[in-house]
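Novice: Predicted coordinates and the sequence they were generated for:
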Amino acid sequence: MGSLVVVDKLTVSAGDATLVDQLSFTIRPGEVLALIGESGSGKTTTALALMGHVRRGCQISGGSVRIGDKDVLSLGAQPLRALRGRMVSYIAQSAAASFDPSRSIMDQVVEPTRIHGTMSRAQAEKKAVQLFKELALPNPDTIGQRYPHQVSGGQLQRLMAAMALITDPELVILDEPTTALDVTTQIEVLRAFRRVVRERRATAVYVSHDLAVVAQMADHILVLRNGQAQEINTTAGILSQPAHEYTRSLLAAARPAPLTTEVRKGELLLEVSELSAGYGALNAQGKPPVLILEDINFKLHKGQAIGVIGESGSGKTTLARAIAGLIAPCHGSILFKGRPLQPEVRQRSKEELRQIQIVFQMADTALNPSQSIERILARPLQFYKGLKGPALHKRIHELLDLVRLPRSVAQRLPGGLSGGQKQRVNLARALAAEPELILCDEVTSALDTVVGAAVLELMADLRRELGVSYLFISHDLHTVKSVCDEIIVMQHGRKLDQVARADFERGPHHPYYELLAASVPEMRQGWLDERDAALPAAALAT
């Protein structure tokens, strides 16, 4: 059973900047409060403050946080260590970054019980197995013997939840726990989280920018912007009668409408024929030990946007990497403007490199943390355009304007930006080369709905004005439908179907396409219950 959480005038600052501004709210025992808002709104900062924790360079400068009978912000270092992982637990967005790859899963899941001395190792392992069952993990009796790399991303996310719940905390904080997952995996994880929270009557804080996911989890929603509360209400009230204009903008952006580009399909730009690719040294038959792509065929014309959807591991990113020259195909061909592209990026001409740019999924690892944003954007402008001096600085400012970032960002390091801001820098760097084809690998997956919608509108504008083409990789079918003329459906490295815009909403389609479409949460309460009611019991246990 969860505890009462009372937050009164919580204030978090970083130097002269106020990140959370006199925030007050109450969560009753057993309720789930969702914190929503755009990147930089203070969601995660607020959630971490409930544990008495702030990021480096920040401080909790005012207010109070009470969990049950504990005044969290008055606790010293040792009592805070005793509180974290015992009274309050935290489920992070990236499970892969949260586990030690050198230790077994069971060792790590039971570790909080050892730290806090709540039970013996044998009792902890027995409880862990029970949690594995509650979280619908496969082979619950033996999965703990595996190592993190031996389970899928969705399974690892649920294992992190088991680690957080094993001490029976009074408050559970879930920080974007399904954002990085593909839609079918997200539903499995969301279903498991919700069932465990409900059955254990846990008090929970759910941080997200996905209103459709929040609608399935939360009792109440607190809308944040610039560290300030815009409104707080029941989930039903927020979804049906939002009081604040900002909340209405979040709802409007949550499901982007189709962005018509009115771009007439031009010359054939890219032709992929019988493409196969994988990882590892080729064997005598010319095949790698790990074959990821097999016999992929499609054509993309100038000004066109083609979406590629599928679960994690379906080969979407490997396809983009092969086109970009970052992995050499073992079979097939890639023609660009009718000319064969060399298989490796180092073999391609400077002009070919300029014409095909890629925006990677993980902005954190795609940007050099030691270089300023100005320097990051200057490199392609100097390399491809030869710009320097005032012309260089002017173009950097234009690129920042283009992706809706303040020009002051130019002097900052990537570590000082939010996830959404870093992804926009990623896009600006690709645009600096003025390419004809941009390979977008989950370019909006880390963005909040408002910023994501702005980026999609920007991409549509670039298609209209410049005739730029896109290969748009995503697991979000709504996003793909809003920006793409056609959708390629992939599973296990193979192309299953290719659907034109006119046929998005009418079938018949491949069953896997229908599964992906049915797995995208709708922005209303009860959607997940209705979906589960329509599935056989065996499907819910997987």
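Specialist: Done, it's in.

Novice: rest of the way, CA atoms for contacts and neighbours
Specialist: Fine.

Novice: what are the ranges of the helices in the stretch 401-542 of the chain?
Specialist: 419-432, 449-466, 477-483, 511-518, 527-534, 537-540 (DSSP state H, counting those that start in this stretch).

Novice: can you give me how far the third one is from the chain middle?
Specialist: Distance, stretch centre to chain centre, for helix 477-483: 16 Å (C-alpha atoms, centre = their mean, to the nearest Å).

Novice: Can you pull out the residues in contact with it?
Specialist: 255-260, 305, 307-309, 456, 460, 472-474, 487, 501, 504, 516-517, 520 (C-alpha atoms under 8 Å, 6 or more residues apart in numbering).

Novice: on that earlier part again, just put the helices of the stretch 401-542 of the chain in TSV and tack on distance to Arg321 and mean neighbour count.
Specialist: Below are those laid out as TSV (distance: least, C-alpha to C-alpha, whole Å; neighbours: other C-alpha atoms under 10 Å):
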stretch	distance to Arg321	mean neighbour count
helix 419-432	15	24
helix 449-466	21	19
helix 477-483	19	21
helix 511-518	23	15
helix 527-534	35	13
helix 537-540	34	10
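
Novice: need the ones you listed in JSON lines with distance to Glu134, can you?
Specialist: JSON lines is the format used below for the helices of the stretch 401-542 of the chain (distance: least, C-alpha to C-alpha, whole Å):
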{"stretch": "helix 419-432", "distance to Glu134": "32"}
{"stretch": "helix 449-466", "distance to Glu134": "31"}
{"stretch": "helix 477-483", "distance to Glu134": "29"}
{"stretch": "helix 511-518", "distance to Glu134": "24"}
{"stretch": "helix 527-534", "distance to Glu134": "16"}
{"stretch": "helix 537-540", "distance to Glu134": "12"}
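
Novice: mind listing what's buried in stretch 106-123?
Specialist: For stretch 106-123, burial by neighbour count (16 or more other C-alpha atoms under 10 Å) applies to Met106, Asp107, Gln108, Val109, Val110, Glu111, Pro112, Thr113.

Novice: closest to Pro79 among the residues you listed?
Specialist: Pro112 (15.2 Å; C-alpha to C-alpha).

Novice: give me the element the closest one is part of.
Specialist: Per DSSP states H and E, Pro112 falls inside helix 111-116.

Novice: put this beside the first:
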Amino acid sequence: MTTENQKPDVHVEVRGLRVVGSRPGEPDTTIVHDIDLDIGRGEVLALIGESGSGKTTIALSLMGHARGSCRIAGGTVRVGETDVLSLDANALAALRGRRVAYIAQSAAAAFNPSRTILDQVIESALIHGTMTKQAAQAKAVELFRALALPEPDTIGRRYPHQVSGGQLQRVMAAMALITDPELVILDEPTTALDVTTQVDVLCAFRSVIRERGMTAVYVSHDLAVVGQMADRIAVLSDGVVREIGDTGQILQAPAHPYTQSLVAAVTPTDVPPTQRPAQADAAAPLLEIRRVFAGYGRRDAKGWPKKMILSDIDLTIRRGETVGVIGESGSGKSTLAKVIAGLVPSCGGSVLLNGEPLPRDLHGRTRDQFRRIQIVFQNADTALNPVHTVERTLARPLAFYHGLKGERARRRVAELLELVKLSPAVAQRRTTELSGGQKQRVNLARALAAEPDLILCDEVTSALDTVVGAAILDLLRDLQRQLGVSYLFITHDIAKVRAISDDIVVLYAGHRVESGDRHALAAPPLHPYSHLLVSSAPEPRKAWLDEASERCHRPLAPIGEAAADPDLCTFLARCSMRVDGVCNRTAPSLRTFGNGAQVLCHQTEVALAVLQSDLAIEAVETGGVR
């Protein structure tokens, strides 16, 4: 029965929600402070804030759930007429997956690799008895189609590893929606996706939510993303709602200083590169990659791997400069870093450090060569040993490369922590006690302990929230100014690569399709794939997703069958600027444009500029309506 103070149009009502963290022998720590929220029927409310702001904790509370070492200490949560926090374990089990559904950040972790997709998608409907198996299978196919999955009638027969990350994320949405829940919680569902895949997934999610009139909570740290999904946004920090309002108001006229800082962090500050000394051009580059090929799997008689990942890659990194490498998942970015580090041996070409060829794998390299090239991986959780203290983590490379031990090592650990702007007290803590941003700073300090010439930064900000990621970019720039270190900065985020890089290389399917300085990739003409990446970067305004969807999904002009030539353009099947009789018949040549960029394309500089300008004008004029 509806209570007197419950508004008839309010579907979800939260009053005085308080969540605390508990440890044996220690006082409780309040994580969420007396939160009040209302969500209307059919409304999408975004919860946004940095890591540790309490947004996921609040979202899980709507299901009556608290994570390990946490408990819901007070308040009420109502979904419809149900007081969620008063339910016993059986009633909560009946609620979850039936009336309230949850879509997690990592789809890969949510699926059993030994069962088909269809079996797992319909499981919730069978457990809750909402329909027969046959009806559930038909409903699943209907959802696959609504979520724009390929081959919706048969994709359910595949196993999770047989679909892409973006497809699996949409399959997980089908799993959540199979029971027609009253409330769906989307917890950072596109954070791990590259920008072009993110457009597809956001379009699919928004379409299904709108068509079915669902009430939804969208958890994210990215204002540009939630701006495309939400009707209203609640901004959180330290477990407190700092501001709540309509999406347009939050994006365009944020009132609270914290919200203003989030809006400012959406686009990283574009700092001009330092002036390159004249002698730097005359000296040998720090690192040169010449016509490198690399891949995985068993090699044939000629020494070529079964699965080729990198093909004919050239790249130059000068001292004290940053080269950004950008591309979608699977483009070969991480493989390139591993080839430089010696973790993946190349099968052709050469890598030169200070003009001297580097051995292709670790076994032939000297300790000094190891020292001079360090790598910082994307996920600090798996890169750092959770058993070791920060001091022990940093002391190991100090002993290995410089023979520092005892008091000398402790002093250097303190200096390294100061370099990455961490308190000396952090040295005695284990990495499990640190935030995501702190872990990544320790990860960077470990690389700096070797005193390297080059640091390979592999998606070092992609797992971090917007504000923390921006702080890491600032730190990298500061360290470069202080130490003169060079970076290879790998990312799928065009804004971040522009913010930190002197030169940028664009990879697609293992090929270098464009390269040039940071200004060359700021405006047309661009390689058609670079143009797609730039067009797919989220912008904090409500109409952006409609325009991006139009650009990314416009019908391709039909062309004849491609010739059986392995050197044809790898982007041919997705290119909206392809030319019949040319692109499908001959390999593209490398062109040098007036802005200094090198572009692997048949189209001339003038033709690309005209075509890309026309696409932008058309998208704005149509407002994304096809």
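Specialist: Looks like it came in fine. Since the model is a prediction, treat every value here as computed from it, not as a measurement.

Novice: Leu381 of structure 1 is nearest to which of the helices of the stretch 401-542 of structure 1?
Specialist: helix 419-432 (5.9 Å).

Novice: Tell me what angle the closest one forms with helix 449-466.
Specialist: 10 degrees (axes from the mean of the first three to the mean of the last three C-alpha atoms, to 10 degrees).

Novice: Just tell me the aligned range of helix 419-432 of structure 1 in structure 2.
Specialist: The aligned range for helix 419-432 of structure 1 in structure 2 is 436-449, by TM-score structural alignment.

Novice: can you give me how far that stretch is from the chain middle?
Specialist: Centroid separation for stretch 436-449 of structure 2 versus its chain: 19 Å, with C-alpha atoms, centre = their mean.

Novice: Thr26 of structure 1 maps to what in structure 2?
Specialist: Using TM-score structural alignment, Thr26 of structure 1 pairs with Asp38 in structure 2.

Novice: A strand includes its match, no?
Specialist: Yes - Asp38 of structure 2: assigned to a strand according to DSSP: H, G, I helix; E, B strand; the rest coil.

Novice: residue range for stretch 364-373 of structure 2 in structure 1?
Specialist: Counting by TM-score structural alignment, stretch 364-373 of structure 2 sits on residues 347-356 of structure 1.

Novice: Contacts made by the matching stretch with the rest, please.
Specialist: Residues contacting stretch 347-356 of structure 1 (C-alpha under 8 Å, 6+ apart): Ala324, Leu341, Gln342, Val345, Tyr384, Ala433, Glu434, Pro435, Glu436, Leu437, Ile438, Leu439.

Novice: Can you tell me what Ser312 of structure 1 aligns to in structure 2?
Specialist: Checking TM-score structural alignment: Ser312 of structure 1 goes with Ser329.

Novice: got it, and Lys126 of structure 1?
Specialist: Per TM-score structural alignment, Lys126 of structure 1 is aligned with Ala138.

Novice: do you know how far its match is from Arg512 of structure 2?
Specialist: 44 Å (C-alpha to C-alpha, to the nearest Å).

Novice: Tell me which of these two has more neighbours.
Specialist: Arg512 (24 against 14; other C-alpha atoms under 10 Å).

Novice: so that one makes contact with Leu315?
Specialist: No - using C-alpha atoms under 8 Å, Arg512 of structure 2 makes no contact with Leu315, being 9.1 Å away.

Novice: Overlap in contacts, these two.
Specialist: With C-alpha under 8 Å, 6+ apart, Arg512 of structure 2 and Leu315 have common neighbours Val505.

Novice: which stretches of the stretch 351-500 of structure 1 form strands?
Specialist: Ranges of strands in the stretch 351-500 of structure 1, per DSSP state E, counting those that start in this stretch, are 356-359, 437-441, 469-473, 486-491, 494-500.

Novice: Can you give the distance of the shortest one from its chain's centre?
Specialist: So that's strand 356-359 of structure 1. 19 Å.

Novice: which position in structure 1 aligns with Gly510 of structure 2?
Specialist: That one, Gly510 of structure 2, aligns with Gly493 by TM-score structural alignment.

Novice: Excluding sequence neighbours, find me the nearest residue to that match.
Specialist: Leu293 (4.2 Å; C-alpha to C-alpha, 6 or more residues apart in numbering).

Novice: before we move on, which element is that neighbour in?
Specialist: strand 290-301.

Novice: now do Tyr218 of structure 2
Specialist: strand 215-220.

Novice: what comes up buried for that strand?
Specialist: Buried, per 16+ other C-alpha under 10 Å, within strand 215-220 of structure 2: Thr215, Ala216, Val217, Tyr218, Val219, Ser220.

Novice: Against Gly320 of structure 2, how distant is the fifth one?
Specialist: So that's Val219 of structure 2. Distance from Val219 of structure 2 to Gly320 of structure 2, by C-alpha to C-alpha: 39 Å.

Novice: all helices for the stretch 51-200 of structure 1, in order.
Specialist: 77-83, 105-109, 111-116, 121-134, 153-165, 183-199.

Novice: Just name the most buried of those helices.
Specialist: Of all the helices of the stretch 51-200 of structure 1, helix 153-165 carries the top mean neighbour count, a mean of 25, counting by mean count of other C-alpha atoms under 10 Å.

Novice: what about the match of Ser312 of structure 1, how many neighbours?
Specialist: 20.

Novice: Tell me which two in the contacts of stretch 347-356 of structure 1 are the farthest apart.
Specialist: The most distant members of the contacts of stretch 347-356 of structure 1, if one measures by C-alpha to C-alpha, are Gln342 and Glu434, lying 20.8 Å apart.

Novice: Structure 2: which residue goes with Met51 of structure 1?
Specialist: By TM-score structural alignment, Met51 of structure 1 lines up with Met63.

Novice: Next, the contact list for that match, please.
Specialist: Neighbours of Met63 of structure 2 in contact, by C-alpha under 8 Å, 6+ apart: Val84, Leu92, Leu95, Arg96, Val100.

Novice: for the fourth one, what are its contacts?
Specialist: Right, the one you point to is Arg96 of structure 2. Counted by C-alpha under 8 Å, 6+ apart, Arg96 of structure 2 has contacts Met63.
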